[in-house]
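Undergrad: Just need the structure, nothing else, for what follows:
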Amino acid sequence: MNDPRAPGGSSANDMLRVLVVSHGHPNLSLGGAEVASYNLHQGLKSIPGAQSFFLARVGEDYPGHGRSALMGAEDADDELLYHADDYDPFLISNRNTADIRKDLRRLVRTLHPDVVHFHHFLGLGLEALYTVREALPNAAILVTFHEFLPLCHHHGQMVKTEGLKLCETASPISCHGCFPEIAPGAFLRRKQFIQSMLGLADAYISPSRFLADRYVQWGLPADNFSIIENGLNVSEKAEPRKLTGSRNRRSKFAFFGQMTPYKGVDILIDAVQRIPESVWGDDASLTIFGGNLGRQPEPFRKKIASLLEKAEDRVRFAGSYQNKDMPALMRQVDWVMMPSIWWENSPVIIQEAFFHGRPLICSDIGGMAEKVRNGIDGLHFRAASPEDLADRMIEILSNQGQWEHLHKGIQPPKTHLDTAQEHLNLYRAVIANRRVPRVELSGDLQQSA
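TA: Sure, this is the predicted structure:
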């Protein structure tokens, strides 16, 4: 895997035109990948040597133009929206290849970027890579991975559909086990199609080594991968919470994120209600900052309701939040909880917690275990085990020196400017070393399983 810090063959004074492509705009669809891609765009605009443009996909909930899939973004000359809603989630494919051939091709030929960097293709379709390569054979194409969507049809989580157990390997047979209505041969054709589209890229980026290793195991070349952490674009830092009450403890826990089965909020609530009253006391609390519970499957909603009834007033909901609210929210808490039952990659909440000096308690798997150093800047617990998580929380509440020790071990996360410079170095290296691929670019973009 490559070192993105190594400068490429171009002079640092050469201006590179970069098009950053995302599956959503953070002003319209707030998520980790949307924020990461937009932060990169803003970072590239702020450092010497790059001119950046941002293209974000919008879907059926956003009104489109009748004649073009392209639309301007409000109050931003260098940001564009691309309307795409005819999407095949199995193939990660856009059925509307006419708009791709007409509007996306016209856009990239007009902008003529040196680099096209896909931060995601969800909703947009892998055919976008094909069109960019066809329209700009000499441009460098890069892809950043945020989860396992090309590997896993189960929302890219690498979690079994039955029992939500962790999945170690993606294969046609194992995928057929999760989706018996889809034949193994269809999963094989899916893999071949997706790998052929990803093969048009010159380089791949992963924010965690864990995620990159999974893609290499799946079949992508290791030499094409670079590890670059997503940069954080935050200026206001929250000071440590002022301690009050007779116990004078660091006893305020918080969960930030969507309330889905994969995020493990049920594990967290279960753990809280297991802690003895003598340890929990009247000063401890868990606050859940997040939403979308109403969109989850009914069995999960019922499970949460039952757990909340047992936890009583130990847990409170604060609803969804915006990024701008984070400093104020962090001032209310001491510990950030990440009980995800899937591998995760590099959740932005880890960087946000570290920026504000809050230790994390997280599952001991995947990108979480890679980013949070057990006993140094946070604590691990056995994934999907409310018993083990309860034990960690009991240790914390019983040992007030723990927070100060972990707080001192936190290293400041990378800023969006740091990350933009690493990306710019990688772009130059890719351009200096790439050879224009000999690819047959004829026929219909659409493939079928």
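
Undergrad: From now on I want contacts and neighbour counts done on CA atoms only, so please keep to that.
TA: Will do.

Undergrad: Secondary structure class of Gln332, three-state.
TA: coil (DSSP: H, G, I helix; E, B strand; the rest coil).

Undergrad: try Ile288
TA: Classified using three-state DSSP, Ile288 is strand.

Undergrad: Would you do the same for the sequence below? I want to compare the two.
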Amino acid sequence: MKVALFVHCFFPEHFYGTETYTLGLAKHLQSFGHEVTVVAGVFQGEPRREAIVTHSSYDGVPVITIDKNYEPHTRVRETYVHEAMRPHLTAVLRELSPDVVHVTHLINHTAVLLEVAKDLGLPLVATLTDFFGFCYNNKLEASDGSLCAGPDRWRSNCIACHLRAAASGGEPRARRLAGIPHGWRLGGLALRAAEAFGWPRIAGADAIVPDIVERPEVLARTYECYDAMIAPTQFLRDAYVRNGFSEPRLSLSRFGIDIDRTPKPARAPHAPLTFGFIGQIAAHKGTSLIVRAARAMPPGSVRLIIYGPEDQDKEYMGSLLEAAGPETEFRGTFKPERMADVLAEMDVLAIPSTWYENSPLVLLNALATHTPVLVSDVQGLTEFIEEGRDGWSFRRGDLADLTRVMGKLAADPAAVRAASANTSYERTTRSMASEVEAIYDRLVNSRPKR
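TA: Purely as a prediction, here's the structure:
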């Protein structure tokens, strides 16, 4: 069958978890005999392509790219429903004439894609890789940094997240709220009330508030176009159900990993315990927490190796360099095929994220290479480990608790290294792709022949 895989961005410029999942799925579907094309986006502000729609290939997979620089969004609503994308998406789908459309992220394409596919009578599948379907910032992190359950009745918490983002971008009215206790939340309530009572001088005349307020309902309605939705964790599946999405259409299918599963090499008896961090160097990834915790360890007891792009947030990176001690090394990025070698050097992989991670592939790669993990106590991470056997957890965002757990591990490196024998993850991308293929077969075979 012909499969169109839609993703927000793709290799070689973008290479994180969703892109890696999409590439792995595409390669295996090809090996099963299917004709697969990836349709990716270019974010507005990135280097402009020679045309709005271009054709290329990556690692043997045909790629169609739609450049948002030609159709930039100009208001909040267009970040989730962008009517200007409709003719381009229609043209791409008519060109491909797929048997199945599978969306691994809607950003850049927006929910218009779902309407176009449904109008063309195409079966629609989603892999839910984050909380885009109901969360304004995709991360389920509230404006005060606490974890969020989803939009409240008035959507004032979503407006508060917008105010926080606007302040970080330099918007002066939003920045004034930063010094007020609970300022983001109060600002969100005030703007929502102003919009509800028709006070445009307070709410603003640029439709930001109604665009934010309407977002959950609009996406919930358009997500009804999906014939099947795949969640890689129980936590993410439950979060969508709690926020009103159709439970019968949601299935649990964990990500697969293809990596060298050779046992770890032996360590010198008195070698310091080596912790590692792999990923975006950003505040929501908790990079500063692991750097500061490592600095607090007894001299010579630990090493910390950090891999990630150092130019993503130069101000944040500068603060890390200032906080880091001699035990910490920043090594930049590496090619994906080196993942097993990089993890082989680590005794423990740290994932100190401050938001709800959702089965990050780096976690699964670590477990598959017999690398125990140290993670924040959020369910999208902890549901993959058995505490004390193949991993350890600490209170999310709590530097003191992370330092305590890290110190306990550093005091007994032999026990930590012995945990490697208990650490594994056997699921492969081939078995994952086989489950996805079965979903395609069910949907295609249940429809009248076109």
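
Undergrad: where does the TM-score land?
TA: Overlay of the two chains. TM-score (TM-score structural alignment, normalised by the length of structure 1): 0.82; 402 aligned residues with a Cα RMSD of 2.6 Å.

Undergrad: Return the residue of structure 1 aligned against Leu5 of structure 2.
TA: Correspondence of Leu5 of structure 2 to structure 1, assessed by TM-score structural alignment: Val20.

Undergrad: If we go by neighbour counts, what in the one helix or strand that match maps to is buried?
TA: Following DSSP states H and E, the helix or strand that holds Val20 of structure 1 is strand 16-22. Across strand 16-22 of structure 1, burial judged by 16 or more other Cα atoms under 10 Å covers Leu16, Arg17, Val18, Leu19, Val20, Val21, Ser22.

Undergrad: can those go into CSV with extra columns for distance to Ile100 of structure 1?
TA: Listed next are those as CSV, based on distance: Cα to Cα, whole Å:
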residue, distance to Ile100 of structure 1
Leu16, 24
Arg17, 21
Val18, 19
Leu19, 16
Val20, 16
Val21, 14
Ser22, 15
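
Undergrad: from these, which is closest to His117 of structure 1?
TA: For these, the minimum distance to His117 of structure 1 (Cα to Cα) is 4.9 Å, reached by Val20.

Undergrad: quick one: the helices in the stretch 51-200 of structure 1?
TA: Secondary structure of the stretch 51-200 of structure 1 (DSSP state H, counting those that start in this stretch): helices at 97-99, 105-111, 127-135, 172-178, 184-198.

Undergrad: ditto for the stretch 251-400 of structure 2
TA: Under DSSP H, counting those that start in this stretch, the stretch 251-400 of structure 2 gives helices at 287-295, 314-323, 339-344, 361-368, 379-382, 399-410.

Undergrad: now the second one: how far from the chain's centre is it?
TA: Between the centre of helix 314-323 of structure 2 and the centre of its host chain there is 23 Å, according to Cα atoms, centre = their mean, to the nearest Å.

Undergrad: So what touches it?
TA: Residues outside helix 314-323 of structure 2 that contact it (Cα atoms under 8 Å, 6 or more residues apart in numbering): Ile281, Ala282, Ala283, Thr287, Ser288, Val291, Arg292, Arg295, Glu310, Asp311.

Undergrad: Now do the same for the third one: its match in structure 1.
TA: Residue correspondence to structure 1 (TM-score structural alignment): Ala283 of structure 2 is matched to Pro261.

Undergrad: Chain neighbours aside, what residue packs nearest to its match?
TA: Spatial nearest neighbour of Pro261 of structure 1, chain neighbours left out: Phe300 (6.9 Å); criterion: Cα to Cα, 6 or more residues apart in numbering.
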